[in-house]
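Participant: Predicted model and sequence below, questions to follow.
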Amino acid sequence: MSEVGKGTLTTHVLNTATGLPAAGLGVRLAQLQEPGLQWMELAHRHTDEDGRCQPLLAPGQAKAGTYKLHFETAEYWQGLGHTSFYPFVEVVFIITDPAQKLHVPLLISPYSYTTYRGS
């Protein structure tokens, strides 16, 4: 059984082409389930005017394991009248300490993206 902690998971998306937050971008969180190695969706949110959304894992929900954030970038860019080279961005990461607060920011433009472990 996976260890459960009090950590949270948040994200923040910035449009580096404009220097502004990416509002209205769809974000999905999934966890890799074993056996069978299938992804189970845990949350679906949209970013607010500041490019943030409600925590994807609230305190007490985090468990050790492999997760992915799926960012719906093509729909976001289409909404702004642009095309995007990347139809979506997926960031896969491992939670080893469920008590930690995790923040996974994403910086996007129509032809690039960058992510890192934030604080």
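Facilitator: On my side now, so go ahead.
Participant: CA only for contacts and neighbour counts going forward, please
Facilitator: Noted.
Participant: Closest to the centroid, which residue in this protein?
Facilitator: residue 69 (3.7 Å; C-alpha atoms, centre = their mean).
Participant: And it, how close does it get to residue 31?
Facilitator: The gap separating residue 69 from residue 31 is 9 Å, by C-alpha to C-alpha, to the nearest Å.
Participant: What of residue 38?
Facilitator: 8 Å.
Participant: Ok, residue 61 next?
Facilitator: Using C-alpha to C-alpha, residue 61 is found at 12 Å from residue 31.
Participant: Then residue 18?
Facilitator: With C-alpha to C-alpha as the criterion, residue 18 and residue 31 are 32 Å apart.
Participant: nearest spatial neighbour of residue 38, skipping sequence neighbours?
Facilitator: In space, and not counting its chain neighbours, residue 38 is closest to residue 32: 5.7 Å by C-alpha to C-alpha, 6 or more residues apart in numbering.
Participant: I'd guessed the one you found sits against residue 39; true?
Facilitator: Yes: between residue 32 and residue 39 there is a contact at 4.5 Å, judged by C-alpha atoms under 8 Å.
Participant: coming back round to it: between residue 18 and residue 31, who's got more neighbours?
Facilitator: Relative neighbour count places residue 31 above the other of residue 18 and residue 31, with 22 against 10, counting by other C-alpha atoms under 10 Å.
Participant: one more structure, for comparison:
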Amino acid sequence: MNTLSSHVLDTTLGKPAKGIPLTLTYPNGDKAEGVTNDDGRFNGWAENGASGFKPGIYTLRFHCQPFLKENHGKSFYPHIDITFELEQQGGHYHVPLLISPFGFSSYRGS
């Protein structure tokens, strides 16, 4: 069963990015939304508690501009899209995002 979570950290402040809206786009074009919690995390996708995510190519959009402008006064990125592929029986997928007003980085976490 495939599950999905994410975590956003503000590397300039050295702390979690609370309140970042997320939009997940499914392979068929459907969308779901979420918001990072006080620890910068989100794992509340309905599929995490049901039968899991189907294999396919997904896009996770992090709407980071409001957070970055509020905390740093500027943001080069209105949003950051991370597109990834979930494999059949791939297990748990964790998509962390490290952000600053002028840079970002991501990787497959655990």
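Facilitator: Yes, it's here. Computed from a predicted model, the values in this text were never measured in an experiment.
Participant: now what about the TM-score between them?
Facilitator: Scored by TM-score structural alignment, normalised by the length of the second structure, the superposition of the two chains gives a TM-score of 0.90; 108 aligned residues with a C-alpha RMSD of 1.4 Å.
Participant: Now which residue in the second structure aligns to the residue nearest to the centre of the first structure?
Facilitator: Structural alignment (TM-score structural alignment) places residue 69 of the first structure against residue 60 in the second structure.
Participant: where along the first structure do the helices fall?
Facilitator: Listed in chain order, the helices of the first structure (DSSP state H) span 73-79.
Participant: Can you get me a residue count around residue 47 of the second structure?
Facilitator: Residue 47 of the second structure has 15 nearby residues by other C-alpha under 10 Å.
Participant: residue contacts, it?
Facilitator: Residues near residue 47 of the second structure by C-alpha atoms under 8 Å, 6 or more residues apart in numbering: 3, 53.
Participant: Kindly report the same for residue 56 of the second structure.
Facilitator: By C-alpha under 8 Å, 6+ apart, the contact set of residue 56 of the second structure is 26, 27, 85, 86, 87.
Participant: Ok, residue 106 of the first structure next?
Facilitator: 11, 12, 13, 14, 113, 114, 115, 116.
Participant: How about residues contacting stretch 79-91 of the second structure?
Facilitator: By C-alpha under 8 Å, 6+ apart, stretch 79-91 of the second structure touches 1-3, 53-65, 93.
Participant: One more pass at 10 Å, please.
Facilitator: Applying C-alpha atoms under 10 Å, 6 or more residues apart in numbering, the external contacts of stretch 79-91 of the second structure come out as 1-4, 21-25, 27, 52-66, 92-93, 95-97, 99, 104-108, 110.
Participant: before we move on, what about stretch 64-76 of the second structure?
Facilitator: Outside of stretch 64-76 of the second structure, the residues within contact range by C-alpha under 10 Å, 6+ apart are 8, 10, 12-13, 17-22, 77-80, 99-103.
Participant: do you know how far the closest residue in space to residue 17 of the first structure that isn't next to it in sequence is from residue 119 of the first structure?
Facilitator: Nearest residue to residue 17 of the first structure, sequence neighbours excluded (C-alpha to C-alpha, 6+ apart): residue 109, at 5.3 Å. Residue 109 of the first structure sits 22 Å away from residue 119 of the first structure, going by C-alpha to C-alpha.
Participant: ok, the two, which is more surrounded?
Facilitator: Taking other C-alpha under 10 Å, residue 109 of the first structure and residue 119 do not tie; residue 109 has more neighbours (18 against 9).
Participant: Can you find the partner of that one in the second structure?
Facilitator: By TM-score structural alignment, residue 109 of the first structure lines up with residue 100 in the second structure.
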